[in-house]
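Trainee: Following is a predicted model, sequence given first.
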Amino acid sequence: MESVKLQIESLRSQLHEHNYNYYVLSQPTISDFEFDRLMRQLMELEAAYPEYYDPNSPSVRVGSDINNNFTQVVHRFPMLSLQNTYSEGEVTDFYNRVKRTLNEEFEIVCELKFDGTSISLVYENGRLTRAVTRGDGRKGDDVTANARTIRNIPLVLKGDDVPPYIEVRGEILMPWSSFDALNKERAEQEEPLFANPRNAASGTLKMQDSRVVASRKLESYIYSMLGDSLPSRSHFENMTLARGWGLNVSDTMRKCGTLEEIFAYLKEWDVARKTLPVITDGVVLKVDSLTQQRNLGATSKFPRWSIAFKFSAEQAVTRLESVSYQVGRTGAVTPVANLEPVLLSGTTVKRASLYNEDAILALDLHIGDRVYVEKGGEIIPKITGVDKEARFLLGDRVTFTRKCPDCGTPLVRNEDEAAYYCPNSEGCPTQIKGRIEHFVTRKAMDITIGPETINLLYEKGLISDAADLYRLRFEDLVYLERWGQTSANNLLESIERSKSVSYERVLYALGIRFVGETVARKLAQAFPDIDQLAQATVEQLVAVDEIGERIARSVTAYFANTLCVDFVRRLRQYGLQFALSQEMLAAKTDKLKGLSIVISGTFELHSRDEYKAMILQNGGKNSGSVSKNTDYILAGENMGPAKLEKAGKLGVKIIDEKAFLEMLQ
């Protein structure tokens, strides 16, 4: 047994070192294949010998499906905000104020202000013991399990000179590349897009499933160190040591002795930040000496020894070369601007979204225009304006296409919508393949097949819709180009496994317009099998929580289409789940029937999503706002003051977790 323990410790040590080389130094010394082999070996040993469990093992990087009910933790050192400045004059005022107060030599550390969600990491004897969000500055949420999945947060610090207790502060960020990929996936699944990487990082860090957190490739950037016995009285020196211990401290930090050096740094990074892989929105200025920091003190809100200089919104100017059009799986046609390449937010931008015909007309676009481009929450950047004074030898005015870019069918536009659609849903190749791609996604049927393979199978005539996947045979696949027995068997096994996917996910996979993941779950709860749903009227559908008339008409139109009905019939023949499981049916009750419940605050016993599911499961209705129709407010800690005030005015009863759970007894 001792040899097994030594083997586990050796593997952990190797993997910690390889993680540091890859995620902090960006200098990997082994291949991904070899890293994965070592990780598998460690996980197999840990599964076989659970007595050697270690919460800081490298294996926790993959996350767990255990639900994390976040608890509130009081910060040992309060997390203060910084006062923002927007001009060089305000920076000068700050510098002179520090100079007058100290009346001695001092240095200012300039460091980039990364725009993410704040985190406090506690290390005891070099091992990560707790990760807490900023919260209200006095206390925050314990997100240790999720933080452990972030690859460049070391679980065990390197070196022998680490103090027995340190607390490091930093930002959790989602790189632009991960953000774009996430929003692309959400758009394909008709889910709301994240507005910016900061919101995406914050939302991800607070998720209940740490496996999902692990998959989104968050990163940490550390900017300060706290503790009773720090190694140096210089902030800059402490950060240099922290980098050596394995923490991800940006190498863009610089000590400045004069105002001129500070302004040079601001000017340099206002331009250079565009090359960074993560979002920055300014520069933080800090007095370097910790002793001088203590002497300067703080107000009730801000430290007097630090300020944040905010950059103006990042924008690029480039030339519009052409406009092309794309058709999606629902038939919506989207215009895309093709641009002269320009650097923006760490990436070279060649395309930008134009949304729809109304947006094009509002901009009065012409080919050759100089256009302003910003990168916000979109999958690709957006054009926000045109420099009309720069027009020279004006090109053709941009007009929206009237034919499908794929099949040539004349487009249609509904009176209440801005988008044009290709009505040839059953004959347009891009729509057909798009629906299959949606069907196989992880949140739908979770079949391991990519767009290239779908295109190959479609072009070879092996599939014409998603139902055809279930009649694929080994001999159909094994002789395809670059395929073999292993690839064929893997796909067929994945297709077979998908037959056990739950009803609500199958419903989502059908690709009914406006029926995203959440709507599919609500419909499945309200109509426990597909026959009930197919026969539902618009009125019955609208009666379901959060189902509006637009969704209801889309559902009834789907089941009125004989081709769609036949598609569902074929899927049923292949054994897919088109009814709630007996376990879920048994858990359904009418205990909350007719009750409208608003959830507000943070909870200890269950997550907000779990409480929402309980309300639906027991016949109740989730509501996002308090009104005269609200029956109860399920209130946790930090309930919104506006909701509390409105509840008092309307006489709405407020209940806590225990009272709510007693209602379900």
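Mentor: Thanks, I have it. Numbers count the residues shown, from 1 in each chain.

Trainee: Please count neighbours and contacts with C-alpha atoms only from this point.
Mentor: Fine.

Trainee: I'd like the next helix or strand past whichever strand or helix holds residue 525.
Mentor: In this assignment (DSSP states H and E), residue 525 forms part of helix 517-526. Using DSSP H and E, the helix or strand that follows helix 517-526 in sequence is helix 530-535.

Trainee: counting contacts, what elements does the helix or strand that that next one is followed by pack onto?
Mentor: On the C-terminal side of helix 530-535, the nearest following helix or strand under DSSP H and E is helix 538-542. Contact here means 3 or more C-alpha pairs under 8 Å, 6 or more residues apart in numbering; DSSP states H and E; on that basis helix 538-542 packs against helix 549-560.

Trainee: Now do the buried residues in the helix it packs on.
Mentor: The neighbour-count check on helix 549-560 (16 or more other C-alpha atoms under 10 Å) flags 551, 552, 553, 554, 555, 556, 558, 559 as buried.

Trainee: hmm, back to that, next, the buried residues of the helix holding residue 525.
Mentor: Across helix 517-526, burial judged by 16+ other C-alpha under 10 Å covers 517, 519, 520, 521, 522, 523, 524, 525, 526.

Trainee: take the one below as the second:
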Amino acid sequence: MKNNNKKLIINLSKKINKHNYRYYILNKPIISNYEYDKILNKLIKLEKKYNFIYKNSPIKKFNKNLLNKKFKVTKHYFKMYSINNVYSKENLIIWKKKMDKKIGKKNNYICELKYDGIAMSLIYKYGKLKSAITRGDGKYGNEVINNILFINNIKKYIKKIKNIKIFNIKGEIVFSKINFSIINKINKKKFSNPRNAANGTIHSKYYNKNIKYLDFIPYSIYTNDNNINLKINNQFKSIKLIENLYLKYQKKAYKLCKSSKQIINYISYWEKNISIYPIDGIVIKINDFNIQKKLKSNNIFYKWCIAYKFKDKELITKVKKVKFNVGKSGIIVPVVYFKPIIINGTIIKKASLYNSNIYNNYNLSINDKIIIKKSGNIIPKIIKNINFNKNKNKYINFPLYCPSCNKLLKKKNNILICKNDKKCKKQIIEKIKHFISAMKIKINNNIINQLFDNNKLNNITDLYYLTKNDFLLINVKSKVYIRILNEIKNSKKNNLNNFLFALCIPSIGKYICKKIEKKYKNLYNLLKNIKKNNIKFLGKNIEKNIKKYFNSFIIKQFIKLGFKI
């Protein structure tokens, strides 16, 4: 196998691992499901074609980084695989034809709603709820039973299964659309969408008042009881048993189908109608359990089912204003604010256009009608300016000078950058905010801005010289500044990966920081290896950036401050 192909497989594996971490742990995905699936399917094909698997392949290896370290890690009794996706009805029909060839045309399929929530596995032992495990990587998950006990429709005891040793109910933890609206009214912090809200609530370390607004929607059962397994030999019977034991499903939440036409009609119904809960597609399963067992699964997906994902919704709105934000690295990002719209239960009022070429392609003016799409139910995107070229004299042009310090911007790969990083107010403030957030110190942005304006916080090391009087100067309450000063003090004992990430070193993201921590453990070992020129495993560009930063005066200041990282 050529080195180029090997390199491509390794790079794709690393890319997927990064996206998995953002999705499962940070709960901040930056690509749509469609884009993610394209990368994943490409990796699967390449691994198969060249018979090469990277040691940290997301397809083959359990990744502990996909689990929340605040919670106990538990092995699933019955593995929770993922479901492969299709994004067109044509591809769905192709999949069904393949299945019909393998199992025969007379077999039934069952269509079910695909809920956009958090997958959960409930374990009952002799009728009592003993465990609640998140999906994790499918083999291991987080034990969150202490949180889910507060969900009203989760039963703590089911009398009808009191004689069964292990009874596993798998399902989805979700906020109904009504309850999502309620929690966004009663909480100071507004959630961007129901899935993020459900994930954050389930992974709360302490009791979270939002938990009582969650629902559990079961979709399958597994048991070690042979009598039940003989009786419940297909998914339709399984759902009927769940309804009998647990709760009634919403109307038309599932349907038994035989032909492609029946499946397409069911999908079309839910593309036009509104569900009580957030849904992002339809799952199509082979109904017969014996056939399911014969088809088995690969390391990621069940082979006996597929998920049809709904197309991204597009809506028309009006441009209100455009802001050109200066980021911590000096990159100018145009953010278009428009009249708020609701897509899939989420209020959207702005979209970023990332670089000058993309921005200039739209020729935007105030009150222009634009088409917005929420790509993969995640990222708002501007698709089209309907009024393109109608207001030639009123275009909002990309600035030539930095909106913060007024220095001439430099262009690199269609990105406009302010290189005045030592004096640009916005860059300095953004670096300070990033450092504070990465070091797990909770300070309101308004307090940071006021400390900066009063010349008390001009760089990240100034943080460690703040006193009670500095906070009194800007009228911060004693309860607040005592907590902040304690958190600042405790941050000196933070871990290496948080500290490195906080420093904003170019090309050094969270993933690289974790690799460095894994190899060197602490700051002392890292400094020792930098001096010995022993960090080549990271690549030339990253090595160069780390050396440059660690030879600067700022690192000496951190050491002088007594950091024990």
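Mentor: Cool, got the structure. Predicted, not measured: the structure shown is a model, and the values here were computed from it.

Trainee: Can you give the contact residues for stretch 468-480 of structure 2?
Mentor: For stretch 468-480 of structure 2, the surrounding residues in contact (C-alpha atoms under 8 Å, 6 or more residues apart in numbering) are 447, 450, 451, 456, 481, 482.

Trainee: can you count the residues close to the fourth one?
Mentor: Meaning residue 456 of structure 2. Neighbour count of residue 456 of structure 2, defined by other C-alpha atoms under 10 Å: 17.

Trainee: same thing with the second one?
Mentor: The tally of other residues near residue 450 of structure 2 (other C-alpha under 10 Å) stands at 15.

Trainee: about what we covered before: and the helix holding residue 525 of structure 1, how far out from the chain's middle?
Mentor: Mean-position distance between helix 517-526 of structure 1 and its chain equals 22 Å (C-alpha atoms, centre = their mean, to the nearest Å).

Trainee: what packs against it?
Mentor: Using 3+ C-alpha pairs under 8 Å, 6+ apart: helix 517-526 of structure 1 touches helix 503-509, helix 608-617.

Trainee: Now with 7 Å, please.
Mentor: Contact here means 3 or more C-alpha pairs under 7 Å, 6 or more residues apart in numbering; DSSP states H and E; on that basis helix 517-526 of structure 1 packs against helix 503-509.

Trainee: Give me the mean deviation of the helix it packs on from structure 2.
Mentor: Mean deviation of helix 503-509 of structure 1 relative to structure 2 after superposition (mean C-alpha distance after the TM-score superposition for structure 1): 3.7 Å.

Trainee: got the contact list for that helix?
Mentor: 438-439, 443-445, 515-517, 520-521, 524, 577-580 (C-alpha atoms under 7 Å, 6 or more residues apart in numbering).

Trainee: one more time with 8 Å
Mentor: With C-alpha under 8 Å, 6+ apart, helix 503-509 of structure 1 has contacts from 438-440, 443-445, 515-517, 520-521, 523-524, 529, 576-581.

Trainee: What residues of stretch 218-228 of structure 1 count as buried?
Mentor: 218, 219, 220, 221, 222, 223, 224, 225, 226.

Trainee: What about the residues you listed, which are in strands?
Mentor: Using DSSP state E, the members of the buried residues of stretch 218-228 of structure 1 that fall in strands are 219, 220, 221, 222, 223, 224, 225, 226.

Trainee: Identify the farthest-apart pair in those residues.
Mentor: The span of those, defined through C-alpha to C-alpha, is set by 219 and 226 at 20.7 Å.

Trainee: What distance do you get for the closest residue to residue 395 of structure 2 other than its chain neighbours to residue 374 of structure 2?
Mentor: Closest residue to residue 395 of structure 2 apart from its sequence neighbours, by C-alpha to C-alpha, 6 or more residues apart in numbering: residue 365 at 4.8 Å. Distance, residue 365 of structure 2 to residue 374 of structure 2, by C-alpha to C-alpha, to the nearest Å: 22 Å.

Trainee: same deal with residue 176 of structure 2?
Mentor: Separation of residue 176 of structure 2 from residue 374 of structure 2 (C-alpha to C-alpha) stands at 20 Å.

Trainee: same question, residue 414 of structure 2
Mentor: 24 Å.

Trainee: Neighbour count: those two, which is higher?
Mentor: Neighbour count, other C-alpha under 10 Å: between residue 414 of structure 2 and residue 374, residue 374 has more, with 23 against 12.

Trainee: OK, contacts around that one?
Mentor: Per C-alpha under 8 Å, 6+ apart, neighbours of residue 374 of structure 2: 312, 313, 314, 343, 380, 381.
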